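# Kindly generate the corresponding structure for this input.
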Amino acid sequence: MGEGIELVVLDMAGTTVRDDGLVERAFDSALDDAAVRVGTAEHQRAQRYVWETMGQSKIEVFCALFPGEPDRARRANAVFERCYDDLVARSCEPVDGAENAIGSLRDAGVRVCLTTGFARGTRERLLERLGWSDLVDLVVGVEEAGRGRPHPDMIQTAARHFGVIDPRRVAVAGDTGYDVLAGTRSGASVVAGVLTGAHDARTLTEHGATHVLESVADLPAVVS
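Have a look, this model is predicted:
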């Protein structure tokens, strides 16, 4: 597996797990509970901010939407997580080819880590419903890393866990500009944007993607 790639770090929702608008629907429920009504200018600004920051830690998004109102932000985050849990309980599918890609990477001796802005409980339920408990080598969230995207902390936490000292031996893939920005800030040599989630090729390229792929299924060929 070429040019010394030892670790691949993959986003979850939109990259390895089909989103199908579930994250946005959960955000809309949280905004409604926080009295941000559909059709208002406040709702439009909030939706635009949510879209622009897809990939960021969800609690950080709500703290930015409701500055100086930590209780409101925490409640909105709790509503988001509850709604997302309910949605994925009814509709939770991997991106086509994701499982095979992960298996191919691991068979080639590459470590694979999933990263997510979801809280620990949400991501554990998601992994359980997908049957992915043993699919990857590691799962890292904000609780373990300290900061979410666009900071590189989750990627760097994974690298430290496996003793990967040279960031050029890391490949990163995600579906949002913040995923890509975190990858470039980590120093990873491969930072792939995928087109199965929130952002388009132009947005991914503008944030520094070294590759834009139709899907994570194409990633093994890039790092081979």
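# Going by C-alpha atoms from here, please, whenever you check contacts or count neighbours.
Will do.
# Please report how far R106 lies from D137.
Spatial separation of R106 from D137 under the definition CA to CA, to the nearest Å is 9 Å.
# give me the number of residues near G14?
By other CA atoms under 10 Å, 27 other residues sit near G14.
# contacting residues for the closest residue to it other than its chain neighbours?
Counting by CA to CA, 6 or more residues apart in numbering, G14 lies nearest to G197, which is 4.0 Å off, once chain neighbours are set aside. For G197, the contact set (CA atoms under 8 Å, 6 or more residues apart in numbering) comprises 13-15, 18-19, 175-176.
# Dump those to JSON lines, plus distance to R111 and secondary structure.
Formatted as JSON lines, these follow (distance: CA to CA, whole Å; DSSP: H, G, I helix; E, B strand; the rest coil):
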{"residue": "A13", "distance to R111": "20", "secondary structure": "strand"}
{"residue": "G14", "distance to R111": "21", "secondary structure": "coil"}
{"residue": "T15", "distance to R111": "17", "secondary structure": "coil"}
{"residue": "R18", "distance to R111": "22", "secondary structure": "coil"}
{"residue": "D19", "distance to R111": "24", "secondary structure": "coil"}
{"residue": "D175", "distance to R111": "20", "secondary structure": "coil"}
{"residue": "T176", "distance to R111": "22", "secondary structure": "coil"}
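# Following up with a second sequence; could you model it the same way so I can compare the two?
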Amino acid sequence: MKNPIKLAVFDMAGTTIKDQSNVAEAFVRAFSKHGYTAVTLKEANEKMGYPKPLAIKEMLVAHTPEGERVSEKLVDTIHDSFVDEMIQFYKESPDIAPMDDALEVFESLQQMGIKVGLDTGFSRPIADVILERIGWKNHPLIDITVCSDEVSKGRPHPDMILKMMAALGIGSPSEVIKIGDTEVDINEGLNSGCLLSIAVTTGAYTEAQLAPHKPSHIVHRLIDILPLVAAEIGEPVRE
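Predicted coordinates for the structure are as follows:
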């Protein structure tokens, strides 16, 4: 065996869960409800992957006259609206579905002796609705999930990955790989010291947009990570 890998950490929306700008659209609707009608879908997409209260605060600052303070109460109010929008979407939309190859990848990794974790910029209430809806709540192929409201600092900080490592008894980030579809996913992996920080083009960003953030690899399908992992651990990909 070459490099041991004990844990693969995947993002949720846009990486393992299909997202056709649904999260960004919920952002725009939440802002609009509170009078911020100039917030665009492009701006919202640029904040994908961040902890949602932080993303909301940064967007509010951009739409607030210079010198005026953005209150935490307003951030919380818009976040509450965003949570309501997302929970309604994930409960009711027929579009909610996992990426086609997600479970196949999880199973292949577990056959290699690698645990599977999910982390997300969502708070736990949204994440639980998603996991319940697609049948991933307590799924045997998913060993652990961590949400941004369960740590001191969300992505791009390493807190969520460190929390998983502690829970699973993993001693070094060099035994962990990170997979995600945004800049902050890449940076979370890099900031954590992960062996690999792999970007996928299944979400909001193209290869050209992801490349400047220096992921270890860029793939176009989740299943494309399997040969990368196999090469690192010195094992063939199991069919």
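# Any chance you could compute the TM-score here?
Once superposed, the chains reach a TM-score of 0.92 (TM-score structural alignment, normalised by the length of structure 1), with 218 aligned residues with a CA RMSD of 1.6 Å.
# roughly how far apart are the equivalent of T201 of structure 2 over in structure 1 and A98 of structure 1?
Here T201 of structure 2 is matched to L195 in structure 1, going by TM-score structural alignment. From L195 of structure 1 across to A98 of structure 1, the span is 13 Å (CA to CA).
# got it, and V9 of structure 1?
In this view, V9 of structure 1 and A98 of structure 1 are 13 Å apart by CA to CA.
# Looking at those two, which is more packed in?
Taking neighbours as other CA under 10 Å, V9 of structure 1 and A98 compare with V9 leading, 26 against 19.
# Can you verify that one is assigned to a strand?
Yes. According to DSSP: H, G, I helix; E, B strand; the rest coil, V9 of structure 1 belongs to a strand.
# Contacts only, for it.
Listed by CA under 8 Å, 6+ apart, the contact partners of V9 of structure 1 are 112-115, 155, 158, 170-173.
# Can you tell me the residue that sits opposite N22 of structure 2 in structure 1?
Taking TM-score structural alignment, N22 of structure 2 has L22 as its aligned residue in structure 1.
# tally of neighbours for its match?
The local packing of L22 of structure 1 (other CA under 10 Å) involves 20 other residues.
# now do I17 of structure 2
Applying other CA under 10 Å, I find that I17 of structure 2 has 20 neighbouring residues.
# Quick check: the closest residue in space to it that isn't next to it in sequence vs M12 of structure 2, distance?
Spatial nearest neighbour of I17 of structure 2, excluding adjacent residues (CA to CA, 6+ apart): P98 at 4.2 Å. Per CA to CA, P98 of structure 2 is found 9 Å from M12 of structure 2.
# got it, and R155 of structure 2?
To M12 of structure 2, R155 of structure 2 is 13 Å away according to CA to CA.
# and what of G180 of structure 2?
With distances taken as CA to CA, G180 of structure 2 is found 8 Å from M12 of structure 2.
# between these two, who's got more neighbours?
Ranked by neighbour count (other CA under 10 Å), G180 of structure 2 and M12 place G180 first, with 32 against 26.
# What's the more buried one aligned with over in structure 1?
Under the alignment (TM-score structural alignment), G180 of structure 2 maps onto G174 of structure 1.
# cool, D224 of structure 2 as well?
Correspondence of D224 of structure 2 to structure 1, assessed by TM-score structural alignment: D218.
# For the spatially closest residue to V79 of structure 1 that is not a sequence neighbour, the count of nearby residues, please.
Spatially, and ignoring its direct neighbours in sequence, V79 of structure 1 is nearest to A30 (5.2 Å; CA to CA, 6+ apart). Neighbourhood size, A30 of structure 1 [other CA under 10 Å]: 24.
# For A30 of structure 1, give me its contacts.
Counting by CA under 8 Å, 6+ apart, A30 of structure 1 touches 76-77, 79-80.
# State the distance from it to A182 of structure 1.
A30 of structure 1 is 26 Å from A182 of structure 1, by CA to CA.
# all strands in structure 2, in order from the N-terminus.
For structure 2, the strands defined by DSSP state E occupy 7-11, 115-120, 144-147, 176-180, 196-200, 217-219.
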